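S.K.: Just to be clear, the model below is a prediction. Sequence and coordinates:
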Amino acid sequence: MAASALGVLLRYLREKRGFSLRELAQFAEIDSAYVYRLETGEKESPSDEVLARLVKVLKPDTRHVEMLRFLAKNPGQDPALTEYVMKEPSVTFDEFVPAATIRHRGNVRPDPKTLIERVRKFLKG
């Protein structure tokens, strides 16, 4: 199964903290198999309690906490957009949400950079 946007972000935050998957699961008191399923996209909607435990251990910044909450409540988002936003700290959460939820005509989705540029242009009016 392809990684989910939530899984991409969780893995990034876990690796940033230097934790193995098992260490994160142990510190958060969550089954390691469940954390694995979240990271691989097999599961995409953790409960608020599970998410709170992960946030407590991972200690992400505010933007990443907001992204985690959004992705947990809105499964099926584009992992490529999430990867782009993680690597581009200038992208705000308020820019990420419209980029993640925008609907596209046809079957071609713009690349994440183009999508963020369009959202910024729209938000500026």
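M.R.: In hand now; what should we look at?

S.K.: only C-alpha atoms for contact and neighbour calcs from this point on.
M.R.: Will do.

S.K.: can you give me the helices for this structure?
M.R.: Ranges of helices in the chain, per DSSP state H, are 5-17, 21-28, 32-40, 48-58, 62-73, 79-87, 93-101, 112-124.

S.K.: Quickly compare those and say which is most buried.
M.R.: helix 5-17 (a mean of 20; mean count of other Cα atoms under 10 Å).

S.K.: relative to helix 62-73, how tilted is that helix?
M.R.: Calculated by axes from the mean of the first three to the mean of the last three Cα atoms, to 10 degrees, helix 5-17 forms an angle of 140 degrees with helix 62-73.

S.K.: ok, the nearest residue to residue 57 once chain neighbours are set aside - contacts?
M.R.: Distances taken as Cα to Cα, 6 or more residues apart in numbering put residue 28 closest to residue 57, at 6.1 Å, once the chain neighbours are dropped. Residue 28 is in contact with 53, 54, 56, 57, counting by Cα atoms under 8 Å, 6 or more residues apart in numbering.

S.K.: what about versus this one:
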Amino acid sequence: MDFYEQLKDMRKLKGFTIRELADRSGVSAAYISQLENGNRGVPSPEVLMKLSEGLNTPYTELMQIAGYLEMNAPSREEAAYTKPRINLRRFLRENDLSFDGVDLTELDKEWIERALTVLFWKDKKRRNGVEEPEFTYEN
């Protein structure tokens, strides 16, 4: 199965129309249609990045299907290299981000950071050995 068929299958498995994928990825519907019909060459890594975001599919998977990356299983050293640990707080603060095709404002990113802080607050306290008091309801 070639890249074009696999792209079409991925889109259909996600339940997206071409228009929905276009809206989610920022790649034009006409271009996606031409890709799926084999009327265009393999897209650039930049376009594949957009499509991976729109399909919510790992970028490396599309890069492999497109022939940019070898499909051999990586060694442990390679796997460790290809998956760097990213500080999410710094990532949120230092990058222009979008979610489902909507650009996030600085305020949006601040709220995401706050939500993540609350989400992981208990775990952080537990890992640091801080006991949490049990709350009881008294009349």
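M.R.: Yep, it's here. Computed from a predicted model, the values in this text were never measured in an experiment.

S.K.: quick one: TM-score?
M.R.: TM-score for the superposed chains, counting by TM-score structural alignment, normalised by the length of structure 1: 0.49, backed by 73 aligned residues with a Cα RMSD of 2.7 Å.

S.K.: I'd like the contacts of residue 28 of structure 1 written out as TSV, with distance to residue 37 of structure 1 added.
M.R.: Shown next, in TSV, are the contacts of residue 28 of structure 1 (distance: Cα to Cα, whole Å):
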residue	distance to residue 37 of structure 1
53	16
54	14
56	19
57	18
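
S.K.: Nearest to residue 97 of structure 1 among these?
M.R.: Of all those, residue 54 has the smallest distance to residue 97 of structure 1: 21.3 Å, by Cα to Cα.

S.K.: so how far is residue 114 of structure 1 from the closest one?
M.R.: Plainly put, residue 54 of structure 1 is 31 Å away from residue 114 of structure 1 if you go by Cα to Cα, to the nearest Å.

S.K.: Repeat that for residue 25 of structure 1.
M.R.: Applying Cα to Cα to residue 25 of structure 1 and residue 114 of structure 1 gives a distance of 36 Å.

S.K.: just residue 13 of structure 1 next, same as before
M.R.: In terms of Cα to Cα, residue 13 of structure 1 sits 25 Å off from residue 114 of structure 1.

S.K.: Then residue 6 of structure 1?
M.R.: Computed with Cα to Cα, the distance linking residue 6 of structure 1 and residue 114 of structure 1 is 21 Å.

S.K.: ok, residue 15 of structure 1 - contacts?
M.R.: Residue 15 of structure 1 neighbours (Cα under 8 Å, 6+ apart): none.

S.K.: Give me the distance between it and residue 58 of structure 1.
M.R.: From residue 15 of structure 1 to residue 58 of structure 1 the distance is 10 Å (Cα to Cα).

S.K.: host element of residue 13 of structure 2?
M.R.: Secondary-structure assignment from DSSP states H and E places residue 13 of structure 2 in helix 3-14.
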